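**Q** Next comes the sequence, and after it the predicted model I'd like to discuss.
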Amino acid sequence: MSIGEAIGLSTPEGAEWSRIHGYQYTQLSKRMMARAISHAIGFALVALILWGEVELALIGAWGVALIFAVLLAAHEDRAARFADTVHYGIWEMRRHAVASAAKGVVWGIGLMLFAQTGGANHLAIVWSIPAVLILANAASRFSAPLGSIAFTIATGIGGLVAALLAGDWLLLTVVTFTMLFAAFGTIENARVAVTGRLNETAAMEKSEVVSMLLREFEENQADWLWQIDPRRRLKSVSPRFAFALGCSAEDAEGKLFFDLISGRDLNPATDSDGLREFAEKLKRKESFSELVIRVNIRGAERWWEISGTPMLDEAGKFIGFRGVGSDVTEQRESSDQIAFLARYDTLTQLPNRLLLNETLGEALEYAAHWRTRCAFLMIDLDRFKSVNDSLGHLVGDQLLAQVAGRLKSLTGEGEICGRLGGDEFAVVIRDASDRKRIDRLARAVIEQLSEPYQIENQILYVGASVGSAVGPRDGKTVEELLRNADLALYRAKDAGGNEHCDYEPSLHANAEEKRQLEFSLRKALERGEMLLHYQPVVDAKTEKVVSFEALVRWNSSEHGFVSPGKFIPLAEDTRLIVPIGTWVMQEACKEAAGNWPSHVKVNINVSPEQLLEPDFAATVVQALSHSGLDPKRLEIEVTESIFLRDASVARKALEQCMALGCSVALDDFGTGYSSLGYLRKLKFSTIKVDRSFVQGAAQQSRESLAIIRAVVAMAESLGMTTTAEGVENEEEAEMIRSLRCNKIQGYHFGRPMPATDVRMLFVRSNAEAVRKRA
């Protein structure tokens, strides 16, 4: 607080002048007469001390001046008696200070006159009288600080001059310190007074606000007030509170509070739904706020939010409790419903991802505390998407509900199952000290979920894959355990499904490698890291090259040469295969059109992801038009997996390509989902026999030989050609000829080679032909 705010030259921010400084000036009139008498006594003492030393006329004149100054100050004191209720501003306050200063001037002039007219010997004694008045003013709470300081300065200046005139240096020092101490004391007292007044004003404002709120509370009948005596019996029961208690105010008056709200089923000493805490607060006589308790009102369960504070009488004796309360049953039910929806899946009624994460976190804490293990099983349904796509989401939802029921029947004590989302479920095992329990539960989940489901008169089959992680061994946080269980699940899915896989550290390393490869693969085309190699396909009889299969290779600046077995599946998972496939189509067509003989075809592998693109046929047209390649020289190779996604879209795209004049080959026939229906729906030009059958036939496997003969016979009857893959030596080539395959592909006739080597192959072939003609 500044000096100006303390003595009244300014008002503290946010405060009213009349409430702060006006209060100080209203006190002046209460000691007006006492101040006048003190000055009269001071005059008498001075006259007595200087009798015979100073002329009586001078003393008398000084006395008359002092009387006028005291009367003037008394007038101003009286005028300020209503300063806290009427306007009493800075001007009035300064006028009062001038009147106080006038008294000081009279005392100061008297001291100077006495020092010059024979009273110098008694000057120190005479000075003690106004000094007492100064100190009394400084210490009194019935004085205005600005007026006290004005009186002190005016009197002190007179005393200083008188001491100088008398040559009394000791008195000069005393006067100086008297002035300083008096002014300092006045300011400090004023600060205390103003601070106290500010606090009092704030308390009064709060009291007014509380009174206003209570009046508004009662007038609007918002919620209700309650009050009990030291024996916890109700007092002053309002109609509103009586209504909440389910009885009349007369019936509730004097009754035990707990008897009316606890009912027969609840015991406040043991009940955990707020009543126990409520009873403890009352017992310890502690204030409480917004305590939610469950009450029983005439057999009906309700929820109250209650606040209360102990009451004390003037002697500080406890006389009971008083507070406010409200019925929050509807809000409680609504919040319970919201809490349920936030943590439970509405379709299956199982815990959702949020609650599973919280439960897993608690299990990890339990395991860390008791040095045990917990486990997390992540479950994914196999073939669920085909059910959803073919029969609709309604059937899919019913299937998920049945899956949830089966999972609940498999979990025991300390285990909780839930739905992560989509067709993913999970199980948290709180205590997984028995490692065999994890595998048994996983196998039971796979077995149960693989059983047939009957929905709307249909029998449906799905499988399940399970990945598990054990905490804290496989992860000390929820995020780590979830990630590692997910990695184990991917491994189970990659193994063909209906499998359970545990997490292994190598899975994380593989995932990290895959992540880094994906990051690099996304920039491979921009960096020009992709290149094409071509493997020859020869006529089985003449061994002349009839086509080349374009095979994409990746020479990464960060990882070196990356195997197609690594980056092709990654490209398909991330759909990067689409831009890569488009680039392969354009480059291969350009190379074949510009550098190969007109009778040599180019075979290009197309991923199912590419065929599902709506503009695939446009991509083929663009590649052909930009390169100038004859469509008859382009053969598109697809695998049977194209018919597992959206067969109609894939078939339409291939038919559009065939309409352009391109041919279509069915690659890896017999290794996937072979069905003669594919051959009936789409007219392939070539069927490629997988290398596994060729290798098997080379080892005289009767099954492999039979399959190759059957494929060749079928192709001949349908007007198609056959190509045998993976031929590595002359013996295998001769065997393939004997089985009547039309074309051969394999290391025996050439490994995949760069485009420059292919061109040199044609140059050598042309040179040899020229020599033969010569």
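**A** The structure has been received and is ready for your questions.

**Q** CA atoms for contacts and neighbours, from now on please.
**A** OK.

**Q** next one: the strand or helix carrying Glu637 to chain centre, how far?
**A** Using DSSP states H and E, Glu637 sits in strand 634-639. The gap between the average C-alpha position of strand 634-639 and the chain average comes to 50 Å, counting by CA atoms, centre = their mean, to the nearest Å.

**Q** and if you look at stretch 609-622?
**A** Using CA atoms, centre = their mean, the mean C-alpha position of stretch 609-622 is found 43 Å from that of the whole chain.

**Q** May I see the buried residues of that stretch?
**A** Within stretch 609-622, the residues scored as buried using 16 or more other CA atoms under 10 Å are 609-612, 616-617, 619-621.

**Q** for stretch 124-138, same thing?
**A** Using 16+ other CA under 10 Å as the test for burial, stretch 124-138 gives 124, 126-127, 129-131, 133-138.

**Q** Would you map the strands across the stretch 401-550 of the chain?
**A** Along the stretch 401-550 of the chain, the stretches classed as strands by DSSP state E, counting those that start in this stretch are 415-421, 424-429, 453-455, 458-460, 463-471, 500-502, 530-539, 545-556.

**Q** Got another one to weigh against that:
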Amino acid sequence: MAGFFSRSARATAEEDATFDSPPLRPIVASDAARRVELLDSFETAGLGWFWATDAQGRIIYLSQGAARKLGWSDDEVIGKSLGELFIPEKIDDPDKPERPLAFLLRARNSISQLNVRLAIEDKEVWWEIAGKPQFDDKDRFTGYRGSAKDITAVREQQRDERRMAQYDPVTGLANRQRMGQRLTEMLKAYRNSKRSCALMILDLDRFQHVNDSLGRAAGDELLKQVATRAGRIVGTKGEIGRMSDDAFQIVLPDIDDRGALGDLGQRLIQMVSQPYIVSGSRAIIGASIGVAIAPYDGLDTEELTTAADLALQASKVGGRGQYRFYSSDLKDGAKNRRQIEEDLRDAIDNHQLAMHYQPLVCSKTHMVRGCEALMRWTHPDRGQIAPSDFIPVAEEIGCIRQMGEWALNEVCRQATGWPMDLRVAVNVSAMQFSQDDFPGIVKKALAESGLAPDRLELEITESVFLGDTGRTQRMFGELKELGVKLALDDFGTGYSSLSYLRNAPFDKIKIDQSFVRGATEEGNNNAAILSAIVSLADALNMETVAEGVEAKDELDLLTERGATLIQGHIFSRALSSEDFLERLREGKLKYEPRGPAKYRAARKTVFRRISLIHEDSRYKVVMRNLSKTGAMIEGLREVPLGTQVVLDLGGGQLAVATVRRSKGAMLGVEFETPLISDGADGLCTRHRVSPYQIEAAGRPLAALPQDPYSLIMAEQIGANARKKFIEVEVGAPKPGSGY
């Protein structure tokens, strides 16, 4: 075989190897000149530098390359203490303790891979230094000899990597990992110092629709704007983090006032729900918030986060666009919701759903002019289930379309049997409206029932405008071609825009009851808002319906301001199909107003056993109704007016009150501090008994039990304490009693 293995090739290689080849000259230890040359080349290449100090710690040598890079001259460096050039790195990790440079130098210890920052004001430069102490032949310390290299770029890269691991790349906010670490550290520290910490979970409503319709880039831009808006509201009160695609977490130290937290939650919802411009398009989303507070609702991260998440789910079930505080009964509510979800799918097939009808009455003549169809569910075991409980579940699990189609067909069928051509309104969910074949479903319901199209009115909420505007307008056009009427429901409560009224062919505007409530009170702006809405509707040739009217002064105001129709308990509750039909057959078309003469702060009817504390005695009583300013209590006799009492509302909620009415066993009490909204339709106290107080009373620290007051006052309040008032046993309310 020829090539490298041939004899001629081997001979040539040997000749080349020996031709003019200089002898090998290894660098030996005694060859100082060549060793210095080697070190010079190392320094010149920038691979590292050398430094040396004398016995007093003064610099006697620093590589010229290092000095030039830093803009130093030999005169500036030589003679300075080594400690003057560097600021030792602060160690954030307690598991990796590191001796500072000054300590190492004083102890004459070896220095190994110590990160130090150079004392330069206008820029951040980091070196990694190493060094060994030197001693002469008499074991006397002569100084240090060491090396250094620039690690600024490496540190910046590591810092960027750490930031990427702890911060969301889209919004720049802390990510789930960092927020979890921060919350865990905070809760641990606050437990020792007896401080509180609130946690909010904010979830975006309809964000996925923006992603689907406008694209991922638009979704990311929207998230950035959400983060900016939320940061503007939260400010320095807390830290915001992004937990998932559409969920944010807000940690608020040293806040346990639920009034302040509720105000903050409401402001966040309002700010986040304002329109956005992304990728040249207009986008509208909403927000729901759950709130939990440590140590009241949980002591550690997992417990507190679970509590806030349960509150969030409750806010969504309540209709979204709300905040809710955690309470222990939410666990039961979650269980109830799961049961509703399981049973709801069979409700239609098992004929458990029924349509009821609430009259729409002329504000001037009080004659019935139409009605709204409202769905009711009678469960075979659990009785009546409120629409506010099952409608949100139906929307979430997707069966609202089936239920909506059933309701539409049922209403059309029943209305054809009425003895007069009364218009009937049917609610349409945004999910129903999003179906491409929705106009066909309406057309089929009209055809099969024989109902005249102009007798059917579809009530549509503003949420339908959050989708494709062009598609929405086409849908309106197809529905109007069928001859049906369109009404804009809950106007002014969600994402109102005058462009809806300008572009959509509505026949009616429904004024939400939140604008009716309190409109007759002095200084309330609702009356002016009512006038503006009615005037706007008149200018657009639309009717107006005022919802939720209960008091006669509200009716008078709405009549005076020109509302077309009135809907509410002032005239009638929703009637079953049979009762409504019977009234129509009997010709009872005029409704007489029945209700209180004047609006008063809403009192929620309840039947709940609570505790009442007076001095050293504790009484079992029944709360009949509750408002922000007071309550009606039954169960005590001979209680003088002006008596100071404390109502234990459960869950650590204590309300100081004064007896203002006392008749028989009934007491009317006025709260010293008004209650606040829990974000839904309930009321709660601003503050609660602190678990730290319970701990101080000798109990283990834990989240609030249902009756924490008894744990604190066990010694002060006892069964043998002499009671000043006579307790009366109160039974369950009787049907029709008004309670």
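**A** Cool, the structure landed. These figures come from a predicted structure and were not determined experimentally.

**Q** Structural similarity score between the chains, please.
**A** Aligned and superposed, the two chains score 0.47 in TM-score terms (TM-score structural alignment, normalised by the length of structure 2); 494 aligned residues with a CA RMSD of 7.2 Å.

**Q** picking up where we left off before, dump the strands of the stretch 401-550 of structure 1 into CSV; add distance to Ser692 of structure 1 as well.
**A** Below are the strands of the stretch 401-550 of structure 1 laid out as CSV (distance: least, CA to CA, whole Å):
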stretch, distance to Ser692 of structure 1
strand 415-421, 40
strand 424-429, 35
strand 453-455, 37
strand 458-460, 33
strand 463-471, 28
strand 500-502, 28
strand 530-539, 18
strand 545-556, 19
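
**Q** that older thread, can you spell out which helices and strands pack onto the strand holding Glu637 of structure 1?
**A** Under the contact definition 3 or more CA pairs under 8 Å, 6 or more residues apart in numbering; DSSP states H and E, strand 634-639 of structure 1 sits against strand 601-605, strand 663-669.

**Q** Export those strands to TSV and append columns for mean neighbour count.
**A** As requested, those are exported to TSV (neighbours: other CA atoms under 10 Å):
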stretch	mean neighbour count
strand 601-605	24
strand 663-669	22
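
**Q** Kindly reformat those strands as JSON lines and extend each row with distance to Phe278 of structure 1.
**A** Written out in JSON lines, the entries for those read as follows (distance: least, CA to CA, whole Å):
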{"stretch": "strand 601-605", "distance to Phe278 of structure 1": "76"}
{"stretch": "strand 663-669", "distance to Phe278 of structure 1": "76"}
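
**Q** Which among those is found nearest to Val395 of structure 1?
**A** Distances from Val395 of structure 1 to each of these were compared by CA to CA, and the smallest falls on strand 663-669, at 33.8 Å.

**Q** re earlier: just give me the closest of the buried residues of stretch 609-622 of structure 1 to Thr309 of structure 1.
**A** Ranked by distance to Thr309 of structure 1 (CA to CA), the buried residues of stretch 609-622 of structure 1 are led by Glu609 at 71.1 Å.

**Q** quick revisit: please tabulate the strands of the stretch 401-550 of structure 1 in a markdown table and include distance to Glu703 of structure 1 and mean neighbour count as additional columns.
**A** Written out in a markdown table, the entries for the strands of the stretch 401-550 of structure 1 read as follows (distance: least, CA to CA, whole Å; neighbours: other CA atoms under 10 Å):
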| stretch | distance to Glu703 of structure 1 | mean neighbour count |
| --- | --- | --- |
| strand 415-421 | 45 | 21 |
| strand 424-429 | 40 | 24 |
| strand 453-455 | 36 | 14 |
| strand 458-460 | 33 | 11 |
| strand 463-471 | 30 | 27 |
| strand 500-502 | 32 | 23 |
| strand 530-539 | 25 | 20 |
| strand 545-556 | 28 | 20 |
